[in-house]
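J.: Return a 3D structure for these sequence lines:
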Amino acid sequence: MPITPRFKIKQTDTKLEIIIHLPHIRVSASTLDMLVDGYDFHFHSSPYLLYLSFPGRMVDDAETLREAKATYDPSNQNGVLTVSIFKEDEGYWKDLDLLGNLVNNGSSGDFPSQTIPREKIQVMDSSETPSEGNDVKNHEDNRTCFTDDIQACLKPYYGFLNMHHSVFTAYAREGLSFEMLEIPNPDEMPEDKRRETRLSVEYEKFDGDRYLGDLFLSSDPNDEEADMIFIEAMRMETHWSDSTSVGDLISDMERLKTEDVDPGENLNQDFFSDDERLQMVDNKAQIPPMDTITQEQSESLYLSLIDILYAYVYDHRTTMGDATCESSWTIVMLSPTLSWFESYTPPYDTIRSVFQWSIRRAMIYPYLRNYAFVGETLVTDVCKILDGGKRVIIRSLLQIQKILEGSEFHYLFNKLYINEYISWIQKVEEGDLKKFVSKVKSEVKNPFDKSCFGLDLDSLEEEAFSIPEGDEEDESSSDESSSDGDDSSENSEEEDSREKHDQSTFVDRSSTNLLDDNIGRGNILLVDQSSEAKGLATKSQKQEKKQSLIVELE
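T.: Sure thing, here's the model as predicted:
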């Protein structure tokens, strides 16, 4: 099977430059096949095959000195072929860095084609005359096909634009739906029952204690009790942190330019890495022509894109951009589109309601359930990705695709959703995307009320942080007793101070310190403060004004 080589495209107003990476092969004029045919460019050099369709016509005409040329440099990355082709009309072609739009895989596209439509081919005559037996057989076959078509119409549909059905019963291995989905029996559950069942399951799985435990997580790295995953997630610098879109940068550059060139082209050409370009080229998706997708279908696709991106930014932050073996589970479980095949129906479903479903699941399933993180930070992240334009969105989807592709259980989501989303977002009009982004910003500028999630968060917090009536009475009584205690303590302190003062005037006298002639007598001995130093006690001191203690000696 031929291999699509890595390549990238540069352009001026008159020429295209297709740079093809052909490592470790022998290249010569006899082994290279190259054809420029109007909008199409064909290249073949075993084992590589490249077929590109451009938005404008190209020429390869030696007579007018506009001949296509190719040069091969074996010293550059082990082999690079550079093909230069003239444009028929001068000017810049947009979005040549979105290689998925250029790769022609034989499906219908948005570019002009010389293929004769099937409806234009008519059978004028046929010599084949069917027999009577064949008529009966064909009639039975038609009845069987008709019955199958009716049964297929009654089956639940899911996936991108609801293009798939019976995948888990007809194609996937047994038990895969249980491993990769939360929805039970996806090929049997009607679409109108999915949301009701999902909300019921979510409510049963909600853990109020976990929610309250994460409500006031510390973001201080010096706090020994802080959750380091939360701290790193909050201060992480993401690839969408600089939310200035390519379109805004181009507008700023156009105001400064001095030459008649498109400043956005060079900026776009270096946005994606080589691996991302190859991933776009290898992306296999079958989507209908853009002009056949209705406005309602487009709005539904945008809404599902929101919850997919929301799940992605949660995982990206909590893993510091380095996906783990749990990343595919996290992305699938946080996205209602992926885990329950949720299909949004505008205008009944709004941008705000989609965010509500995503935030709700983020407070039920993953590790971090801090409301400020899932209800504010992640919402801002999604807005920044959308505001960054097609390329930031595509980069995010490519990372999701890579994560799911490496999962043992969740790889099928790429075929159901992500591959098509990568192809579709490359084809959407920039103006339509900007209008949608403007609506998103308008919808989420006000914070979400916790009552909208249907989890009784307000009553849960009120019950957890309020003081019961009995405790209030005990607390008030304890306050009164503490105030009384304060008064009594003040009085006791005064008494203690007096006692200490009195004790300071009393000389502790043992029997050895007493005069021998006073021992055994019953008279009262008065001790004068002035006698403290002398250690004497006499009867003449009865008349002193300052008396401190009366000691009765028996």
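J.: contacts, neighbours, all on C-alpha from now
T.: OK.
J.: other SSEs contacting the helix or strand where residue 477 lies?
T.: Here residue 477, judged by DSSP states H and E, is contained in helix 469-505. Using 3 or more Cα pairs under 8 Å, 6 or more residues apart in numbering; DSSP states H and E as the contact criterion, helix 469-505 has no neighbours among helices and strands.
J.: now the next helix-or-strand element following it against helix 469-505, angle please.
T.: Counting by DSSP H and E, the next helix or strand C-terminal to helix 469-505 is strand 524-528. Here strand 524-528 runs at an angle of 90 degrees relative to helix 469-505 (axes from the mean of the first three to the mean of the last three Cα atoms, to 10 degrees).
J.: Okay, buried residues for the helix or strand following strand 524-528 please.
T.: Scanning forward in sequence from strand 524-528 by DSSP H and E, the next helix or strand is strand 547-552. Across strand 547-552, burial judged by 16 or more other Cα atoms under 10 Å covers 547, 548, 549.
J.: quick one: the last one from residue 503, how far?
T.: As for residue 549, its distance to residue 503 is 9 Å (criterion: Cα to Cα, to the nearest Å).
J.: again, but for the second one
T.: As judged by Cα to Cα, residue 548 and residue 503 stand 9 Å apart.
J.: Would you do the same for the sequence below? I want to compare the two.
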Amino acid sequence: MITPKFSCSQTDDSLITSIYCPSVRAADVEINVDNTVLIVHINPYFLRLNFPYPVEEDDNSSAQYDPSSGYLTITLTKSVKGQHFPDLDLLATLLAPRPSRPQTRPSIEVLDPSTDDAITDISKRADALSLDDEFAQAAKNEWQLPQALPDPASGFHTSSKRYYGFLDAFTGYFAYVNHTENEINELGDDAEACNAEERRARRIAHENEKWNEEHYMADYTEDEYIQELINWHDPDLTSTAEVVLTEDENMAILRLPRKEYIMNTFQEHNLYLTLITLMYAHAYDKRTTLNDPTTESAWTICNLIAAFSALDPPPYSPGELTGGAALDFTDAELTSTLVSSYRRSLAFPLYRSFQLAERCRTDVAATLRRGKRLITRYLLRVKDILDHHDVYYIYSKIWVEDFCVWIQGGASDVVLTRIGEKLDALKVPKSAIGWDLEELEEATRLAVNRDSDSDDESIE
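T.: This next block holds a predicted model:
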């Protein structure tokens, strides 16, 4: 089945869905409305939308097909007149499966074994069980299996597989990494064997190895072009207009998978931290290319994200989520997340400047404050850049694709705004980077002044 192109709009009393399905017979259209769910089937198209609030079919509802334009327009009545339906422009939110329903009865019922009728009662209930009942219940739930988080894993593992990526849901993607030209992979042939501690240790060691004092001092001294990059005004962040996703962006959203993410508060907390590193890498590439991605953009973005190059996502400081709400982020954990991005931007790409790193931080803060739509746009851009690379598309598959889906239906604008405000006010000390930046800068200034004085004396 093909998911058709569609859009949704609303009035005070109605919800209007326009579906592009050219060259079909109107008589073959099947429409079903069930509370918050709209299902439309017309061969070869199938569309199931989950609205935030209930809708219904009544005398004011209608369905009209225009053969000349190929659009089917369905008008449904809101169950509560005047109710506003949010996020109708975020298509992935509408396409996401309906959240799993909790069980309405316990799975196990404890009977009193002291009674003589207990065994007889159990036997009767067992005889009454039928696969037909199970199928009926499944059909009632729209053939969606109930989802639940497994119990926390113990320290004992029966499998040698290592998991990584979005919600640690992927494995095996680097089994043959030695046969590809993956220049950003910092784990080598051991990518599938390293545990979390080993990944972090290798990442930090590789960053220290790549750190180049001379490169940093040179960019600190001759920073005319870097200052131009820092002073460049990002039109997306300077505009106050509402972000409206384009037709191409909506088509890209329609190609995303339909997923429901079951996670605990700790996992959700860490996704927001990882999102910061993704937005930082995008901000750095966008600013250094002046919003015109180059052939090196995929390499730059992947190198700046530790979750990609070393499969090592945040959190980077111990004791996260201790005291306070799960989605309240401390300055310490936000700083540790940014330090990883700062270090990588000072060790790998062409332009290595602490001032530029600070400018990228403010870009990330402004992006998060603007909300899910702008973040969705940026994630789709990153996905497009990586998808067109022969090797780095793998990081789009195990990270970015799921972020594109989750950010629309799972993330909270309130939380994003709160993180953005904290990042904007945050001060990352140079001492936290670990490479004696202040001493290097002071030595560079003294050397420049000494050379300047020598030139003046020679002229005299």
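J.: Just give the TM-score of the two.
T.: Superposed pair, TM-score by TM-score structural alignment, normalised by the length of structure 2: 0.77. Supporting alignment: 400 aligned residues with a Cα RMSD of 3.4 Å.
J.: chain center to the helix holding residue 477 of structure 1, what's the gap?
T.: 59 Å (Cα atoms, centre = their mean, to the nearest Å).
J.: Could you tell me how many residues sit around residue 395 of structure 2?
T.: 20 (other Cα atoms under 10 Å).
J.: hang on, the earlier thing: for the helix holding residue 477 of structure 1, buried residues please.
T.: Under the neighbour-count criterion of 16+ other Cα under 10 Å, helix 469-505 of structure 1 has residue 505 buried.
J.: Now residue 337 of structure 1: closest residue in space that isn't a chain neighbour?
T.: With Cα to Cα, 6 or more residues apart in numbering as the criterion, residue 337 of structure 1 has its nearest non-adjacent residue at 6.1 Å, and that residue is residue 304.
J.: same deal with residue 355 of structure 1?
T.: Residue nearest to residue 355 of structure 1 in three dimensions, not counting chain neighbours: residue 307, with 6.8 Å by Cα to Cα, 6+ apart.
J.: Ok, residue 400 of structure 2 next?
T.: Excluding the flanking residues, the one nearest residue 400 of structure 2 by Cα to Cα, 6+ apart is residue 383, at 6.0 Å.
J.: For the aligned partner of the one you found in structure 1, list the residues it contacts.
T.: When structure 1 is aligned by TM-score structural alignment, residue 383 of structure 2 is paired with residue 401. Residues near residue 401 of structure 1 by Cα atoms under 8 Å, 6 or more residues apart in numbering: 414, 418, 419.
J.: Also residue 187 of structure 2?
T.: 194, 199, 202, 309, 310.
J.: swap the cut-off to 7 Å and go again
T.: By Cα atoms under 7 Å, 6 or more residues apart in numbering, the contact set of residue 187 of structure 2 is residue 310.
J.: what lines up against it once you look at structure 1?
T.: Counting by TM-score structural alignment, residue 187 of structure 2 corresponds to residue 183 in structure 1.
J.: does its match sit in a helix, a strand or a coil?
T.: Following DSSP: H, G, I helix; E, B strand; the rest coil, we place residue 183 of structure 1 in the coil state.
J.: now residue 43 of structure 1
T.: Strictly by three-state DSSP, residue 43 of structure 1 counts as strand.
J.: Run a quick check on it versus residue 51, I expect a contact.
T.: Yes. Look at residue 43 of structure 1 against residue 51 with Cα atoms under 7 Å: they come within range, at 6.4 Å.
J.: joint contacts of those two?
T.: Here residue 43 of structure 1 and residue 51 share no contacting residue, scored by Cα under 7 Å, 6+ apart.
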